[in-house]
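what follows is a predicted structure for the sequence shown.
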Amino acid sequence: MDPYDQWLILHSGLANTVGTADPDEDGRTNFAEYAFGGNPALADPVPWSVGTSGANFVFSWLQRTGGSVVYEVQECADLAAGSWANSAAVVAPVTGIVAPDGFEWKRISVPAAGRKFYRLTTVPQAQILSFAPLSAKSYGFPSFTLTASSSSGLPLVYTSSHPEVATISGNTVNIIGIGTTTIRASQAGNSTYIGATEVARTLTVAPRTSLTVNAKTDFGAVGDGVADDTVPLQNALNYLSANLVMDGGGCLVLPSGTYRITRRLKFEREALPHGLNQGVTLRGAESAGIGATILYAATQEGALFFNVNDTEGHFFQFGVRIQDLQIQAGAADAGAAIEIQRMPTADTIQSVIPLIKNVAITRDTPFK
């Protein structure tokens, strides 16, 4: 089969297979495309033209200047796959033609005797990613931007190995939880650049070391002895729990006043990791007298409650501090107490007792 017929089969689906036709309407006939290894169904990415000079063919093209694109002239005796090789033809500038800004005309002149095919290609270049190590963050740290870059200037793609620790949207990191995740930067390349070697960085998210909230100003507790403050107080404790504060850095401040509670205030965290992570303080103004902070237990359920050891053996409640307040029973069957469940050993009790400081438990009605 004639090489031209083979070429037509390779590029099947042409609107017109006649040698003088121009199915892609880029100004080059099928024969011209064939002679220079092109695809007649697609417009050529590099503008080029063909002419003659004596016994030579002149192949000229417009290419970018001052950029990173590397152009290469290739030739082959037929169009068999894998037969293209770099041409020894000398590339020279084209004079007398004005090129657009940022471009220049180049050409080769090759003998017309003997059949060869020529094409102009671009050689993908290597690119290098720069990605500085990531500093450790604390839970609650605001979203931040990744600043890795490629020597190519192409945009990067980021991934996080543990989305429960951090997620990524574009180049913005959103901290979700505590732990460690690997953030990878990659660049797949294009016709000018080959894909870059991926770079991985470790991001460590630690628990907060400090977070103080106010029962009244932050969570709407009233503290007048009439309004039911159970929900705002529990919401405050839940907030400290959810924000994973540890090492004594979480504190719920109860300004002076009487806070009416109608069910247990629970010091616990249901989701993993359980507990309040070793360090939440419930701090009032004073345990007695004018300006005291009073937790007014209006029902049998009105008590402070936390597990020191849950059924799975998790000891996450160590470090809870309750200080400078009064727990007062407001009814005969009210539960004015600090209830501690599942303390299996004496060592556990010794670990908890010192964390209760300047706390008075009183009753304004006879015990029922």
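Arrived safely. Quick caveat, the model's predicted, so the values are computed rather than measured.

every contact and neighbour count from this point should use C-alpha atoms.
Will do.

report how many residues lie close to residue 206.
19 (other CA atoms under 10 Å).

kindly apply the preceding question to residue 358 instead.
Residues contacting residue 358 under the criterion other CA under 10 Å number 15.

check the gap between it and residue 293 for me.
11 Å (CA to CA, to the nearest Å).

likewise residue 213?
In terms of CA to CA, residue 213 sits 16 Å off from residue 293.

just residue 329 next, same as before
On the measure of CA to CA, residue 329 and residue 293 end up 14 Å apart.

over to residue 180?
Distance from residue 180 to residue 293, by CA to CA: 41 Å.

more neighbours: which of these two?
Taking other CA under 10 Å, residue 180 and residue 293 do not tie; residue 293 has more neighbours (26 against 19).

I'd assumed residue 328 was in contact with that one.
No: Residue 293 sits out of contact with residue 328 when judged by CA atoms under 8 Å, with a separation of 10.2 Å.

check it against this one:
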Amino acid sequence: MFYRNSSTEMISEGFTKATEKINNNDVSGLQELLKSHEVEIDEEDDHGMTLLQHAAFKGKKELCQLLLDLGADPNGGHHEHQYSALHFAALSGNLDICQQLLHCGSKPDALNSVGRTATQMAAFVGNHGVVSVINNFIPRTDIEQYTVVCKDETEPKLPPAAAPALHKFVMQVNLHPVHLLLTVQKLPLLSDNLSKVGHVLELLSENQMKRSHEANEILSLKYHYLRFLVERLAKEQQQHSDKPVVELINQYVKAFLKPRTSDGFPEFMDNFIRESVRTFPFKETTVFRQLLVNLSKTKQSLDSQLALSLLSSCINGQRGFQDDDACATCGQEKVPSKCSICKSVQYCNRDCQKIHWFIHKKECDKLAKQFKNLEIKSQNSQANVEANQ
């Protein structure tokens, strides 16, 4: 048997076996060990770490899910430096584990011994994807509360069937308006209830500023931005009731993508985002003031930061660099495909490529020639290096 550093409380040999299973990513082995009761689900080692914390730190997604399914406390443990399982997941950089823990009730505002949250620790080590995931997490119950008929009401503010769709919508990390519009298009229960969705988003934004504990200005701003987009789409729907919402979304998408003739700047999208920020009702908030100052310093030109970039940084956290492999249509990062002709422009899929073609067709041949010239130069350079060896 093993003992804690300065305690008479014994730690089972089963705990050591369990950590070995975690290190080896042995899901079935850990499951059998837990079933045999050789180790308790929330048992701690001499550093106060639980099995879930070990699995989160090692980035073992399947093992974390197993432990959570078997009842592990997502906020358990008494780590010597007060790190939670979410802290460890944030440090490991595993987005899926962070989402698992958050969905199971892990507290994103828990502080370690130096007063840092999991989000702050993730930012410190450069795991910006984790920062985005935690900042954008919204409990399902926040949405579901509006599916209940309240006193003096004849129907809920949101149809119960639409709650999962709205939750998926508000959890989006990519704030590009085209991505959000395409998300609405894929969720008919949203597009069929635009006015109600807009109203619920307004209430969600207000509630973030009325919380009994610290107000969440960033989440309030995000809800407002989503509401601004949804209400604009709802207005288009009212004005063109003869057109299906899919057609309206496609038209709106093209408006966002259409560049300014003189220099290719996405003026419509930039103006839209600036207006969404200006209409944020909580003018006294720090997030609004800082964002407004940053926008006022930014010119609407290709050599300046886009309003979308400023808004995304505000909500998702600052990043040391911006990926250059984003989809040209919806802004989704780390996309798998490129235009087969010019091999220079990235897309999520064929659908995004088709949407963007009305713009890309004007420059595809030119980009293809540039790519070919670069390829030839690279080959010649490599040949010269080999010849001089």
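Great, that's in hand. None of the values given here were measured: they were computed from a predicted structure.

TM between them?
Once superposed, chain against chain, the TM-score is 0.24 (TM-score structural alignment, normalised by the length of structure 1); 157 aligned residues with a CA RMSD of 7.1 Å.

just the strands in the stretch 101-250 of structure 1 please.
For the stretch 101-250 of structure 1, applying DSSP state E, counting those that start in this stretch gives strands covering 103-111, 117-123, 129-130, 137-138, 144-145, 149-150, 157-160, 166-169, 172-175, 179-186, 199-206, 211-214, 224-228, 250-253.

and the end-to-end length of stretch 165-185 of structure 2?
First-to-last residue span, stretch 165-185 of structure 2, CA to CA: 11 Å.

got it, and stretch 119-133 of structure 2?
By CA to CA, one end of stretch 119-133 of structure 2 lies 9 Å from the other end.

how close does residue 61 of structure 1 get to residue 239 of structure 1?
Taking CA to CA, one finds residue 61 of structure 1 at 67 Å from residue 239 of structure 1.

again with residue 347 of structure 1
In this view, residue 347 of structure 1 and residue 239 of structure 1 are 29 Å apart by CA to CA.

equivalent analysis for residue 8 of structure 1, please.
From residue 8 of structure 1 to residue 239 of structure 1 the distance is 70 Å (CA to CA).

now swap in residue 57 of structure 1 and tell me
79 Å.

do the same with residue 186 of structure 1
37 Å.

same check on residue 359 of structure 1?
Note on residue 359 of structure 1: its distance to residue 239 of structure 1, by CA to CA, is 23 Å.

could you do residue 168 of structure 1 as well?
Taking CA to CA, one finds residue 168 of structure 1 at 24 Å from residue 239 of structure 1.

and the two? Which one has more around it.
residue 168 (19 against 16).

find the nearest non-adjacent residue to that one, please.
In space, and not counting its chain neighbours, residue 168 of structure 1 is closest to residue 174: 6.1 Å by CA to CA, 6 or more residues apart in numbering.

what's the burial count for that neighbour?
18.

wait, doesn't it sit right on residue 160?
No: at 10.4 Å, residue 174 of structure 1 and residue 160 do not qualify as touching, with contact defined as CA under 8 Å.

who touches both of those two?
When CA atoms under 8 Å, 6 or more residues apart in numbering defines a contact, the residues bordering residue 174 of structure 1 and residue 160 alike are 166-168.

now the helices for the stretch 51-200 of structure 2?
51-58, 61-69, 85-92, 95-103, 118-124, 128-135, 140-144, 163-170, 177-186, 188-191, 194-209 (DSSP state H, counting those that start in this stretch).

by contact count, what packs against the fourth one?
In this case it means helix 95-103 of structure 2. Using 3 or more CA pairs under 8 Å, 6 or more residues apart in numbering; DSSP states H and E, the elements in contact with helix 95-103 of structure 2 are helix 61-69, helix 85-92, helix 128-135.

of those helices, which stretch is the most buried?
Highest mean neighbour count of those: helix 85-92, a mean of 27 (counted as mean count of other CA atoms under 10 Å).

against which helices or strands is it packed?
Right, helix 85-92 of structure 2 is packed against helix 51-58, helix 95-103, helix 118-124 by 3+ CA pairs under 8 Å, 6+ apart.

ok, now with 10 Å
helix 51-58, helix 61-69, helix 95-103, helix 118-124, helix 128-135 (3 or more CA pairs under 10 Å, 6 or more residues apart in numbering; DSSP states H and E).

buried residues in the helix or strand hosting residue 19 of structure 2?
For residue 19 of structure 2, the element it lies in under DSSP states H and E is helix 13-23. Under the neighbour-count criterion of 16 or more other CA atoms under 10 Å, helix 13-23 of structure 2 has 14-19, 21-22 buried.
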